[in-house]
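**Student:** Dropping a prediction and its sequence here:
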Amino acid sequence: MSAVFEKPPLWRRAAPLLQGFDGPLAFAVFLLAGAGLLAMYSSGFDHGTRFVDHGRNMLIAGFVMFVVAQIPPQRLMALAVPLYVLGVSLLVAVAIFGITKKGAKRWVNVGIVIQPSELLKIATPLMLAWWFQKREGQLRPLDFLVAGALLLLPVGLIMKQPDLGTSLLVMAAGLSVIFFAGLPWRLIVPPFLLVLVGMVLLVAFEPQLCEAGNRWPVLHDYQQQRICTLLDPGKDPLGKGFHIIQGMIAIGSGGLFGKGFMQGTQTHLEFIPERTTDFIFAAYSEEFGLAGNLLLIAGFVFLILRGFAIALEGSTLFARLMAGAVTMIFFTYAFVNMGMVSGILPVVGVPLPFISYGGTAMVTLGLALGILMSIARTKRLVQS
């Protein structure tokens, strides 16, 4: 009689929660997280509790991923409009009575101090995927214009803070949804060519455009300075060009196989600024060299390819668009961070996924992974 009421072991009760998880995606994240812990221990062991906090943030992100993975995509779609409205409302609140730090108004106190722009990294593509799901089978040019307006509203509010890095991430995620929804190529090619011509002209006329006192429209002064510094960091090697120059020195000095774990002189002599956050890739490159960089890039490439594979297998248009957008978030994070540290992109506040220190960004990554896992898990459970 006792056997009838005997509880099954804990592992058997937990098994349904783990059923359907995507093994290759989890493996890629595990490898990148391991590289992140190595890099953080080396660059942040003498930086207070950075390493311990980084490990804690990874555990929190893992918990968020596990919880979100249990939510079917249909329920995630029901959260799209509320999350978007909440996020935009908080951005408006930031603009009206936000908290200013270091010249930027990016935070608001709602009992606790939060940075609403982080929420929009997920809420914006979620809203756009919801919009195109509702318009499936009857898309018109007007629908793409509405999607553009839904994207430009949060991007404009974030740029006003100013926060160029986050606005680029939100823009990239939103544009990927619009592109994957079927934006015609005739609307893609002209803006692309315009940007390309603008970049060529910027490089060609850099001496005149970056003259002292020459003010660019639209961009803030610090954003203009970052672009000019990228074009010629040697103009101010001990000032605004210091970040880029030291990052390139660290990457170059790593050579083929690096100086070895904990042996980076640029890192430990504190020549690399923000070595545990935005510029941790420079510290990693110095110690692990080109070989280590190639392995790290391979990990990101595998993660991105797996994300696109999950997107192709999505059971609904919403699932496919959301998985594609989340995958593009990882690509944009990695590309922009590595590009700015390597001196091919302006310096913006974009962390390297799983490697850089940052609690809010890590939770956002956990949420994004949870969405990917949810889409993959739902497809597998239906097939089984």
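**Tutor:** Done, it's in. Residues are numbered from 1 along each chain as shown.
**Student:** From now on I want contacts and neighbour counts done on CA atoms only, so please keep to that.
**Tutor:** Fine.
**Student:** helix/strand/coil for the residue most central in space within the chain?
**Tutor:** Residue closest to the mean C-alpha point of the chain, counted by C-alpha atoms, centre = their mean, is residue 333 at 3.8 Å. Classification of residue 333 using DSSP: H, G, I helix; E, B strand; the rest coil returns helix.
**Student:** From residue 232, how far off is it?
**Tutor:** Relative to residue 232, residue 333 is positioned 24 Å away (C-alpha to C-alpha, to the nearest Å).
**Student:** and what of residue 55?
**Tutor:** In terms of C-alpha to C-alpha, residue 55 sits 37 Å off from residue 232.
**Student:** Ok, residue 356 next?
**Tutor:** Distance from residue 356 to residue 232, by C-alpha to C-alpha: 26 Å.
**Student:** which helices and strands does the longest helix along the chain pack with?
**Tutor:** In terms of residue count, the longest helix belonging to the chain (DSSP state H) is helix 280-312. Applying 3 or more C-alpha pairs under 8 Å, 6 or more residues apart in numbering; DSSP states H and E, one finds that helix 280-312 contacts helix 23-44, helix 242-253, helix 265-268, helix 317-342, helix 359-383.
**Student:** ranking these by burial, who's on top?
**Tutor:** helix 317-342 (a mean of 24; mean count of other C-alpha atoms under 10 Å).
**Student:** so how far is that helix from its chain's centroid?
**Tutor:** 6 Å (C-alpha atoms, centre = their mean, to the nearest Å).
**Student:** ok and that helix relative to helix 280-312, angle-wise?
**Tutor:** Relative orientation of helix 317-342 versus helix 280-312 (axes from the mean of the first three to the mean of the last three C-alpha atoms, to 10 degrees): 160 degrees.
**Student:** circling back to that earlier point, hmm, residue 351 and the residue nearest to the centre of the chain touching each other?
**Tutor:** Yes. Using C-alpha atoms under 8 Å, residue 333 is in contact with residue 351, at 6.6 Å.
**Student:** Give me the neighbour count for the nearest residue to residue 42 once chain neighbours are set aside.
**Tutor:** Excluding the flanking residues, the one nearest residue 42 by C-alpha to C-alpha, 6 or more residues apart in numbering is residue 262, at 5.2 Å. Residues near residue 262, counting by other C-alpha atoms under 10 Å, number 19.
**Student:** Now do residue 262 against residue 251, distance only.
**Tutor:** Distance of residue 262 to residue 251, given as C-alpha to C-alpha: 15 Å.
**Student:** Check residue 15 too.
**Tutor:** Counting by C-alpha to C-alpha - residue 15 and residue 251 are separated by 44 Å.
**Student:** Which other helices and strands does the longest strand anywhere in the chain contact?
**Tutor:** Across the chain, the strand with the greatest residue count (assigned by DSSP state E) is strand 104-109. For strand 104-109, the packing partners by 3+ C-alpha pairs under 8 Å, 6+ apart come out as helix 80-97, strand 99-101, strand 113-114.
**Student:** here's the one I want to compare it with:
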Amino acid sequence: MSIAFDKPSLWQRIRPVFQGFDLPLLLIVMALCATGLVTMYSAGFDHGTRFADQSRNMVLAALVMFAVAQVPPQRLMSLAVPLYVLGVVLLVATELFGITKKGSTRWLNVGMVIQPSEILKIAAPLMLAWWFQRREGQLRGPDFAMAGAILMLPVGLILKQPDLGTAMLVLSSGLYVIFFAGLSWRLIVPVLAAGAIGISLIIWYEPQLCQPGVKWIGLHDYQKTRVCTLLDPTADPLGKGFHIIQGMIAIGSGGVTGKGFMQGTQTHLEFIPERTTDFVFAAFSEEFGLIGCLGLMAGFLALIFRGLYIASQAPVLFSRLLAGAISLSFLTYSFVNMGMVSGILPVVGVPLPFISYGGTAMVTLGLALGILMSIAKSRGLMQR
């Protein structure tokens, strides 16, 4: 007597791969990517193949996100130490054998040219989340001190390149993990107060501090120049202050509703420097105005809050810390980029997520989103 079995359909076989994906997160990211492609088509219209290349970058990032989403958080936790060690080793190799461009040694040739500091945007919070997971239930002051050392090692190496923008992003992502792990406000408030006092003193004594020949302890001359240019971009309107001035003109000229798609004069007459990368927000603002900017900000806020919701529902400490840090990293990216283009923060070379052109940055975003998806899927499996 033979028994017949129904052969499963193709959808039945691949359905488990798609189960557990966080649909709201996916829809938010798709909306931001669509906005990025529309902006890139206009800003990069006469800028080579930027639109086609960015489309390819987004497809690659989507594949990375899909692949990483299949890796359970437990497996991600086992990769924390090797990935962190690899990143630090590559940073040391960059210091010794790296490629120097425009005074910065940030790239390494390993058969292809890579920027190792990008790895630490994910590896640093991953390592810190692993550390706090191991110490769960017995956290003491020395544990937070060790976490600070784990974080400052790669941050110090990146600052030495020098690359202030990437160092700031790695530092912030690590600090978010430490904060969510339970760092006391008694330690946070004094640091914030000291930073506020320092900024106030710089603004008050700006005419004296920004004089040529005055050295700022702990900062390179180019970093001092960026701060001084922020405080008074008109001091060198055709040189150091040109980026900020043109960015503010483009944002202001967009008005409430913008000049319209493909109608940005500052953009298409090439007054905006780096209009497809760091200053793409200026091009977007000119064409879509205040309403477009508010919509874009709403999209980023939706992404951040959805990520924080996934973090709050995660079953283990490692996943909660990692998801929370990744979510707030999107806040750092967007706030710093919009702030520097608007003239309220120094120009530090931070891309606007899903909008700015860049292959490495886009793949890093895909990796981060894949981790969030993996954590969301693990939550769904636990609930079943």
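**Tutor:** Yep, it's here. These numbers were taken from a predicted model, which means no experiment stands behind them.
**Student:** what TM-score do we get after superposing?
**Tutor:** The TM-score (TM-score structural alignment, normalised by the length of structure 1) is 0.98; 384 aligned residues with a C-alpha RMSD of 1.3 Å.
**Student:** with structure 2 superposed, average distance for the longest helix of structure 1?
**Tutor:** Helix 280-312 of structure 1, aligned to structure 2 and superposed, deviates on average by 0.3 Å (mean C-alpha distance after the TM-score superposition for structure 1).
**Student:** what angle sits between that helix and helix 359-383?
**Tutor:** 20 degrees.
**Student:** relative to helix 23-44, how tilted is helix 280-312 of structure 1?
**Tutor:** Counting by the same axes, to 10 degrees, helix 280-312 of structure 1 lies at 170 degrees to helix 23-44.
**Student:** buried sites along helix 280-312 of structure 1?
**Tutor:** The neighbour-count check on helix 280-312 of structure 1 (16 or more other C-alpha atoms under 10 Å) flags 280-290, 292-293, 296-297, 299-304, 306-312 as buried.
**Student:** and the closest residue in space to residue 84 of structure 1 that isn't next to it in sequence, what element?
**Tutor:** Leaving aside its sequence neighbours, residue 84 of structure 1 sits nearest to residue 123 (C-alpha to C-alpha, 6+ apart; 5.1 Å). Using DSSP states H and E, residue 123 of structure 1 sits in helix 117-134.
**Student:** could I get the helices and strands packed on helix 280-312 of structure 1 as a markdown table with distance to residue 161 of structure 1?
**Tutor:** Formatted as a markdown table, these follow (distance: least, C-alpha to C-alpha, whole Å):
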| stretch | distance to residue 161 of structure 1 |
| --- | --- |
| helix 23-44 | 29 |
| helix 242-253 | 23 |
| helix 265-268 | 31 |
| helix 317-342 | 20 |
| helix 359-383 | 18 |
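**Student:** isn't the residue nearest to residue 84 of structure 1 right next to residue 80, touching?
**Tutor:** Yes. Between residue 123 of structure 1 and residue 80 there is a contact at 6.4 Å, judged by C-alpha under 8 Å.
**Student:** Please say which of these two ends up with more neighbours.
**Tutor:** Between residue 123 of structure 1 and residue 80, residue 123 has the larger neighbour count (other C-alpha under 10 Å), namely 26 against 20.
**Student:** Give the full set of residues in contact with residue 375 of structure 2.
**Tutor:** 69, 72-73, 310-311, 314, 319, 323 (C-alpha atoms under 8 Å, 6 or more residues apart in numbering).
**Student:** From residue 126 of structure 2, how far out is it?
**Tutor:** For residue 375 of structure 2 relative to residue 126 of structure 2 (C-alpha to C-alpha), the value is 13 Å.
**Student:** I'd like to know how many residues surround residue 203 of structure 2.
**Tutor:** For residue 203 of structure 2, using other C-alpha under 10 Å, the count is 14.
**Student:** Where does it sit, in terms of helix or strand?
**Tutor:** helix 185-204.
**Student:** Give me the residues contacting that helix.
**Tutor:** 209, 231.
**Student:** Enumerate the positions of that helix that are buried.
**Tutor:** Residues of helix 185-204 of structure 2 classed as buried by neighbour count (16+ other C-alpha under 10 Å): residue 202.
**Student:** Show the end-to-end separation of stretch 8-22 of structure 2, please.
**Tutor:** End to end - C-alpha to C-alpha - stretch 8-22 of structure 2 spans 25 Å.
**Student:** before we move on, back to that, just give me the mean distance for the longest strand of structure 1 relative to structure 2.
**Tutor:** Mean for strand 104-109 of structure 1 is 0.7 Å (mean C-alpha distance after the TM-score superposition for structure 1).
**Student:** For that strand, which residues meet the burial criterion?
**Tutor:** Buried, per 16+ other C-alpha under 10 Å, within strand 104-109 of structure 1: 105-108.
**Student:** from those residues, which is closest to residue 168 of structure 1?
**Tutor:** residue 106 (15.1 Å; C-alpha to C-alpha).
**Student:** so that closest one makes contact with residue 94?
**Tutor:** Yes. If you go by C-alpha under 8 Å, residue 106 of structure 1 and residue 94 touch, sitting 6.4 Å apart.
**Student:** Could you pull up the residues touching the nearest residue to residue 363 of structure 2 once chain neighbours are set aside?
**Tutor:** Nearest residue to residue 363 of structure 2, sequence neighbours excluded (C-alpha to C-alpha, 6+ apart): residue 61, at 4.6 Å. By C-alpha under 8 Å, 6+ apart, the contact list for residue 61 of structure 2 reads 362-367.
**Student:** Equivalent analysis for residue 286 of structure 1, please.
**Tutor:** 250-255, 258-259, 264, 266-267.
**Student:** Against residue 270 of structure 1, how distant is it?
**Tutor:** Separation of residue 286 of structure 1 from residue 270 of structure 1 (C-alpha to C-alpha): 13 Å.
**Student:** Likewise for residue 18 of structure 1?
**Tutor:** Residue 18 of structure 1 is 43 Å from residue 270 of structure 1, by C-alpha to C-alpha.
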